[in-house]
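Q: sequence unavailable; structure follows:
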């Protein structure tokens, strides 16, 4: 009578487990792409968005004493590239081409006028005003007109996005877009246009009140 000896099951090597897991991930990614391409399947496995945000809370109220006299629309193309020092771009590195559109307002602060800045003659027919020069407000990026044209990422960056709370973040290119828009506004004639519009507004207002001569000047 012979007895059979059971052989212990062979254990899969560690490197084989890693390859199997990687193959499974690639298979799932490929299957997701195939499902997104097939008609009708996308709607079956699609996602829905639900806005469960709470009500907006009023934190503070500020009285505005400035006159927004002009507004400029700007657009800039940002090409931001980040490279690793010792790795090729295919492994580690990103490059984003981003179109940023936004506005910059130019205003005159009328709240800083003092008694010496406004003079009126005795019969109220002549008025002289001395105003501070126009200033630029902060650039405001328009999300509806700003978008990423292309994004190139290395393999390690793509893997990192899987574990990131904010994958494909565009904060860096958005900050650069705001910076370039602000620089373009400084180089433009937006403040000069704001002062011209402010002068026209004040002259029209005071003349409608009976003043025949209205002079508006700006601090040197």
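A: Received the coordinates, thanks. Please read these numbers as outputs of a predicted model, since none were measured by experiment.
Q: CA atoms for contacts and neighbours, from now on please.
A: OK.
Q: residue 151 contacts residue 96, doesn't it?
A: Yes: between residue 151 and residue 96 there is a contact under CA atoms under 8 Å: 4.6 Å.
Q: those two: who's more crowded?
A: Between residue 151 and residue 96, residue 96 has the larger neighbour count (other CA atoms under 10 Å), namely 20 against 13.
Q: my read: the more buried one touches residue 79, true?
A: Yes: in this structure residue 96 lies within contact range of residue 79 using CA under 8 Å: 5.9 Å.
Q: list the residues that contact both of these two?
A: The contact sets of residue 96 and residue 79 overlap at residue 173 (CA atoms under 8 Å, 6 or more residues apart in numbering).
Q: below is structure B, check it against A:
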């Protein structure tokens, strides 16, 4: 007489289901899927921002003797790619497209003008001024007009961003943007425009004081 075979139903215990669900959630996170991909989920876990920054402290005051005579606005698209040897880009690597918008000022340092650089005739109708050449200030990025167009990162880079909140994640492309804007300013005629504007300003000022002839030269 044969014994009938009973099929035993093995159901997954409750704790195993919970563990499986947790693993699935972690896999979704590790794959780089953002909450914003799921409609309405961001609103469900909405966050509030509170500014608890303390008062700004005045560290120093410096007298400025330069005349800002011209300002140039620049824009550059930075394409920064980082690769890792022996690993595909899908695993480790990044590429960022960043639009950097900034400005560079050109100025003449009037504080370097010595007494012998200014010559006035006896009847105070003619004046000759010898000024230093115009210089370029530091390039500054406009945070309101600078932004990342796209960011492509490998799986390991995404995991690193998930486990660490790095406020300097765009620091590399920002530095490159400043570098390229500075180079563009040097190749432009910004300093020449600054010297022209400074000359016109001084001639207008001295003419209003009664000087009939004003000559402005530049040199080291």
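A: Right, received. Where do you want to start? From a predicted model like this one, the values you see are computed outputs, not experimental measurements.
Q: what do we get in the second structure for residue 81 of the first structure?
A: Using TM-score structural alignment, the equivalent of residue 81 of the first structure in the second structure is residue 81.
Q: residue 191 of the second structure touches residue 137, doesn't it?
A: No: with contact defined as CA under 8 Å, residue 191 of the second structure and residue 137 do not form a contacting pair (10.2 Å).
Q: shared neighbours of those two, anything?
A: With CA under 8 Å, 6+ apart, residue 191 of the second structure and residue 137 have common neighbours 106-107.
Q: the two: who's more crowded?
A: residue 191 (24 against 15).
Q: wasn't that one part of a helix?
A: Yes: per DSSP: H, G, I helix; E, B strand; the rest coil, residue 191 of the second structure lies within a helix segment.
Q: for residue 66 of the first structure, which non-adjacent residue is closest in space?
A: residue 109 (4.2 Å; CA to CA, 6 or more residues apart in numbering).
Q: the one you found against residue 67, yeah?
A: Yes: using CA under 8 Å, residue 109 of the first structure makes contact with residue 67 at a distance of 6.4 Å.
Q: find the nearest non-adjacent residue to the alignment partner in the second structure of residue 214 of the first structure, please.
A: Aligning on TM-score structural alignment places residue 214 of the first structure opposite residue 214 in the second structure. Spatial nearest neighbour of residue 214 of the second structure, chain neighbours left out: residue 127 (5.0 Å); criterion: CA to CA, 6+ apart.
Q: list the contacts of that neighbour.
A: Contacts of residue 127 of the second structure (CA under 8 Å, 6+ apart): 118-121, 211, 213-215.
Q: which SS state does it fall under?
A: Per three-state DSSP, residue 127 of the second structure ends up strand.
Q: what residue of the first structure matches up with it?
A: In the first structure, residue 127 of the second structure lands on residue 127 (TM-score structural alignment).
Q: which SSE is the spatially most central residue of the second structure in?
A: The C-alpha lying nearest the average C-alpha coordinate of the second structure belongs to residue 174 (CA atoms, centre = their mean; 4.0 Å). Using DSSP states H and E, residue 174 of the second structure sits within helix 171-187.
Q: packing partners of that helix?
A: If contacts are counted by 3 or more CA pairs under 8 Å, 6 or more residues apart in numbering; DSSP states H and E, helix 171-187 of the second structure sits against strand 66-83, strand 93-109, strand 140-141.
Q: who's in contact with the closest residue to residue 106 of the first structure other than its chain neighbours?
A: Nearest residue to residue 106 of the first structure, sequence neighbours excluded (CA to CA, 6+ apart): residue 136, at 4.5 Å. When contacts are counted by CA under 8 Å, 6+ apart, residue 136 of the first structure touches 104-107, 185-186, 191.
Q: any chance of CSV for those, columns distance to residue 167 of the first structure?
A: Converted to CSV, those look like this (distance: CA to CA, whole Å):
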residue, distance to residue 167 of the first structure
104, 29
105, 32
106, 36
107, 38
185, 31
186, 33
191, 39
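Q: hmm, which of those are the buried ones?
A: 104-107, 185, 191 (16 or more other CA atoms under 10 Å).
Q: would residue 30 of the first structure count as being in a helix?
A: Yes: Residue 30 of the first structure: assigned to a helix according to three-state DSSP.
Q: from residue 103 of the first structure, how far off is it?
A: 42 Å (CA to CA, to the nearest Å).
Q: of those two, who's got more company?
A: Of the pair residue 30 of the first structure and residue 103, residue 103 is the one with more neighbours under other CA under 10 Å, namely 19 against 12.
Q: correct me, but that one touches residue 76?
A: No: shown here, residue 103 of the first structure and residue 76 do not form a contact pair, counting by CA under 8 Å, at 11.4 Å.
Q: so what sits against both of those two?
A: residue 181.
Q: hang on, the earlier thing: count of residues packed around the closest residue to the match of residue 81 of the first structure other than its chain neighbours?
A: Nearest non-adjacent residue to residue 81 of the second structure, counting by CA to CA, 6+ apart: residue 95, 4.2 Å away. Residues near residue 95 of the second structure, counting by other CA under 10 Å, number 16.
Q: contacts only, for residue 95 of the second structure.
A: Neighbours of residue 95 of the second structure in contact, by CA under 8 Å, 6+ apart: 79-82, 151-153.
Q: most neighbours of all those, which one?
A: residue 153 (21 neighbours).
Q: if we can go back for a sec, ok, the buried ones among the contacts of residue 136 of the first structure vs residue 164 of the first structure, which is closest?
A: residue 104 (33.1 Å; CA to CA).
Q: ok, the closest residue to the closest one other than its chain neighbours - contacts?
A: Counting by CA to CA, 6+ apart, residue 104 of the first structure lies nearest to residue 139, which is 4.7 Å off, once chain neighbours are set aside. Applying CA under 8 Å, 6+ apart to residue 139 of the first structure gives the contacts 102-105, 178, 181-182.
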